[in-house]
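Peer 1: Provided below for reference: sequence and predicted model.
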Amino acid sequence: MSQPRVTVVVVPRESFNMFPEVIERAYRLTKTPFKMLIMEGKAPEAMRERFREFERTLPDCKVVWSNRWQFPHELVNQAIPMIETEYVVFIDNDVEIMEGCVEALVEAADEEKVNCVHPIYLTTTLKTNEHKIHVAEGKLVKQKRNGSYFLDSIMPYSGKKLEDYPDKRRKPSDFFEWHAVLFRTSLLHKIGPLDDLTIAEHVDYSLRLTAAGEKILLEPKAVGAYDYERIFELRGEDRDYMLYRWNVKRAADSLEKFRAKWNLHPDSTVRRLYWVKEHSGRVRQTFLMPRLINRLRRTVGMPNMPFVNEPRPVVQGIDKN
């Protein structure tokens, strides 16, 4: 058997409950030889026992243990010095990859001579027939505003069905997401570790790649899926870790650092912070007391409590003139 050219690194994103399934799926659906690096992130003890079994029984599988919860960017940074293969594919521990995803990413990097390739990202589980696109080729648009820049990320095919995506050819992309992405390992050493950001870290690293003269490529034959609705099922340590991961103050601090670093207008980040508040607010409403309050509200004809106690921000977009 040939030596692996790629390492698959699985990193906790916001919960743990799909972690073993994501690892098993990677082994089941990837035919090319690969090394596996599991960034464990202090998962629940029952799951840690599964990882010990994986390390004993799965080929080229190594677990990196943590003694505390960590943020995804911290675990990515820990993994980078451990990668010995030509390529690395990072996969979040709540992402389902389609068969052939890893091979398609490696093939695209080989043939196009690029150092960063990402798949199409879906926002629904692969178990449904509604394979809705989250991001295909990402677009970043920039506009000067009062001495700073308004930066917006655009996802042209968001919400469209995967089968309706019109152009299956590889194409340039302005940004990737950490849900699943391939790098040539030498590129990571060239660009350096991720900054200490808990949100917008994908845009930040994409901007750093572009500033270094690197290209990002979309490979539509590769597909990864993240099911947003699963957050309503999180309980116990999963729910607690999710709220730790999306701590609003930590996100606000991260966005302020991101904004200052790239000289961005405040409108560039307000919607991202609102998303964190809404995302964590949805999960907080799964605790017993908010559920009882919402049930009582519905019995008297009132809507559920809002996820966020502030209006959704309205931002002036890019001037097309």
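Peer 2: In hand now; what should we look at?

Peer 1: make it CA atoms for all contacts and neighbour counts henceforth
Peer 2: OK.

Peer 1: residue 193 in helix, strand or coil?
Peer 2: Under DSSP: H, G, I helix; E, B strand; the rest coil, the three-state class of residue 193 is coil.

Peer 1: how about the contacts made by it?
Peer 2: Residues near residue 193 by C-alpha atoms under 8 Å, 6 or more residues apart in numbering: 77, 80.

Peer 1: can you show me the helices along the stretch 201-321 of the chain?
Peer 2: For the stretch 201-321 of the chain, the helices defined by DSSP state H, counting those that start in this stretch occupy 201-211, 236-245, 248-261, 270-284, 288-299.

Peer 1: can you verify residue 124 is assigned to a strand?
Peer 2: No. Looking at residue 124 with three-state DSSP, it is coil, so not inside a strand.

Peer 1: in stretch 113-128, which residues are buried?
Peer 2: 114-126 (16 or more other C-alpha atoms under 10 Å).

Peer 1: out of the residues you listed, which is nearest to residue 275?
Peer 2: Ranked by distance to residue 275 (C-alpha to C-alpha), the buried residues of stretch 113-128 are led by residue 123 at 15.4 Å.

Peer 1: for residue 132, see how far away the closest one is.
Peer 2: 6 Å (C-alpha to C-alpha, to the nearest Å).

Peer 1: next, the one to line up against it:
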Amino acid sequence: MTQPEVTLVVVPRERFSYTQQSLESIYENTDYPFELVYVDVCTPKHIQQYLQEKSQEKNFKLVRTPHYVSPNQARNVGLRHVTTQYVVFIDNDVVVKRGWLTKLVECAEETGAAVVGPLTCLGQPEHQVIHNAGGENRIKIKEVDGKPQRCIRQKTYLTGEHVVNVPDELKRVQCEYVEFHCMLVRTEIFDGTVQIDEGMLATREHIDFCLMVLEAGGTIYCERDSVITTDTLGISKNQKGLMALTGSIQIPDFEWSDLPYFMLRWNDAWDLASLTHLRGKWNLYEDKYFHKRYKGLGGRRREILIKPLVRRLTFGKGSPWLEKILSSLETRFNHYYYKRYIQKLPQAKQAQAAEMLQSVEVLQSAMV
């Protein structure tokens, strides 16, 4: 029997400095045959050169975009080059554990699933603290002021658990969503109504995609015997505890060349536009699910840029007032940076991009 064909599509998540570690992890720890399409979203020159050399050595397809694009836009760029039975979307900061792809394909073949995700771990050391093990993702009808309203409800399984503490839970489960950090998809699902929606620019892309898959009658599984780790920039709960005990300060491995894409990837305008698009597309009520995320705009930038800076300036003690001041300044800079980005867009897209930023500024003024 012929083995199913698989293409990996690597896209940027938020930075480029982990490119080599991630790509080498894939080639060193994947024992299932695969093709690979790497979407190079205007990486810095030294990384571009590395990718060019590696694409010739490993014979994978390297596609470079003329300017920065969102992760979903990059996924569609890569998907155009996929002709295999399965596609695996994987972020460029992911490292994988040996056997990961074999387990994903076996799950899809044995269950007929349209989508399969691995056990996704977080931070360093690798493959130890669970970020996502599948979850619930559904739209429920809720009475609000006597009227039925459509509300989204999510629940993530095993988040924050240490792998060694939950061995009995690390089994294949059917669920309602997995994440785009790493996601195997049966390509025939794209023949119908399911698509990678480019209106989802920065957040909740996996939620939107999995809702489409479920609505189309597809099934979703988390194969917890397949393990990957993402977000090596993040500081997991166990690392925070270690810092408290030792007094050491952990500064994330973040290079200056990562900053331009990082600032665009997590800009407030894209975040809010994604939430607005999700709400309109699925006719969802603007409840606490959305209000919580409105308040959290810019949270990723604060986590990776502001909080480490505050810890450094205060010798590890932290300072809420300093964090608030720096966050306010950073928000202004982020809006300025986004305006500069708008000027580089084709004229036909500038008005829409400017409207996104204006919506953010109105929302943030109302929350002050």
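Peer 2: Yes, it's here. Model, not experiment: these values are computed from the prediction.

Peer 1: fetch the TM-score of the aligned pair.
Peer 2: Once superposed, chain against chain, the TM-score is 0.85 (TM-score structural alignment, normalised by the length of structure 1); 303 aligned residues with a C-alpha RMSD of 2.7 Å.

Peer 1: can you put the helices of the stretch 201-321 of structure 1 in CSV and add distance to residue 24 of structure 1 and mean neighbour count?
Peer 2: Shown next, in CSV, are the helices of the stretch 201-321 of structure 1 (distance: least, C-alpha to C-alpha, whole Å; neighbours: other C-alpha atoms under 10 Å):
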stretch, distance to residue 24 of structure 1, mean neighbour count
helix 201-211, 26, 18
helix 236-245, 20, 18
helix 248-261, 32, 17
helix 270-284, 27, 18
helix 288-299, 33, 13
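
Peer 1: tally of neighbours for residue 82 of structure 1?
Peer 2: 11 (other C-alpha atoms under 10 Å).

Peer 1: show me what it lines up with in structure 2.
Peer 2: In structure 2, the residue matched to residue 82 of structure 1 (TM-score structural alignment) is residue 81.

Peer 1: who are the contact partners of its match?
Peer 2: residue 37.

Peer 1: try residue 134 of structure 1
Peer 2: By C-alpha under 8 Å, 6+ apart, the neighbours of residue 134 of structure 1 are 120-123, 155, 157-159.

Peer 1: save those as TSV, and put in secondary structure and distance to residue 269 of structure 1 too.
Peer 2: Converted to TSV, the contacts of residue 134 of structure 1 look like this (DSSP: H, G, I helix; E, B strand; the rest coil; distance: C-alpha to C-alpha, whole Å):
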residue	secondary structure	distance to residue 269 of structure 1
120	strand	24
121	strand	22
122	strand	23
123	coil	22
155	coil	16
157	coil	22
158	coil	20
159	coil	22
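
Peer 1: in structure 2, which spans are strands?
Peer 2: Ranges of strands in structure 2, per DSSP state E, are 6-11, 35-40, 61-64, 86-91, 95-96, 115-122, 130-132, 135-144, 147-156, 173-175, 182-186, 220-230.

Peer 1: out of those, which is the most enclosed?
Peer 2: Ranked by mean neighbour count, the strands of structure 2 are led by strand 115-122 with a mean of 29 (mean count of other C-alpha atoms under 10 Å).

Peer 1: mean shift between that one and structure 1?
Peer 2: When structure 1 is overlaid, strand 115-122 of structure 2 sits 0.8 Å from its aligned residues on average, using mean C-alpha distance after the TM-score superposition for structure 1.

Peer 1: what residues does that strand touch?
Peer 2: In contact with strand 115-122 of structure 2 (C-alpha under 8 Å, 6+ apart) are residues 100, 104, 107-108, 127-134, 178-179, 181-186, 218-232, 234, 236.

Peer 1: what do we get in structure 2 for residue 216 of structure 1?
Peer 2: Checking TM-score structural alignment: residue 216 of structure 1 goes with residue 220.

Peer 1: can you pull the contacts of that match?
Peer 2: Residues in contact with residue 220 of structure 2 (C-alpha under 8 Å, 6+ apart) are 113-116, 174-178, 210, 214.

Peer 1: same check on residue 310 of structure 2?
Peer 2: Per C-alpha under 8 Å, 6+ apart, neighbours of residue 310 of structure 2: 316, 318-319, 322-323.

Peer 1: tell me which of those is nearest to residue 198 of structure 2?
Peer 2: The nearest one, if we look at the contacts of residue 310 of structure 2 relative to residue 198 of structure 2 and count by C-alpha to C-alpha, is residue 323, at 33.0 Å.

Peer 1: aligned to the closest one, what sits in structure 1?
Peer 2: In structure 1, residue 323 of structure 2 lands on residue 305 (TM-score structural alignment).

Peer 1: give me the neighbour count for that match.
Peer 2: Quick note: residue 305 of structure 1 (other C-alpha under 10 Å) scores 15 neighbours.

Peer 1: my guess is it meets residue 294, correct?
Peer 2: Yes. In this structure residue 305 of structure 1 lies within contact range of residue 294 using C-alpha atoms under 8 Å: 6.4 Å.

Peer 1: how close does the match of residue 82 of structure 1 sit to residue 8 of structure 2?
Peer 2: From residue 81 of structure 2 to residue 8 of structure 2 the distance is 11 Å (C-alpha to C-alpha).
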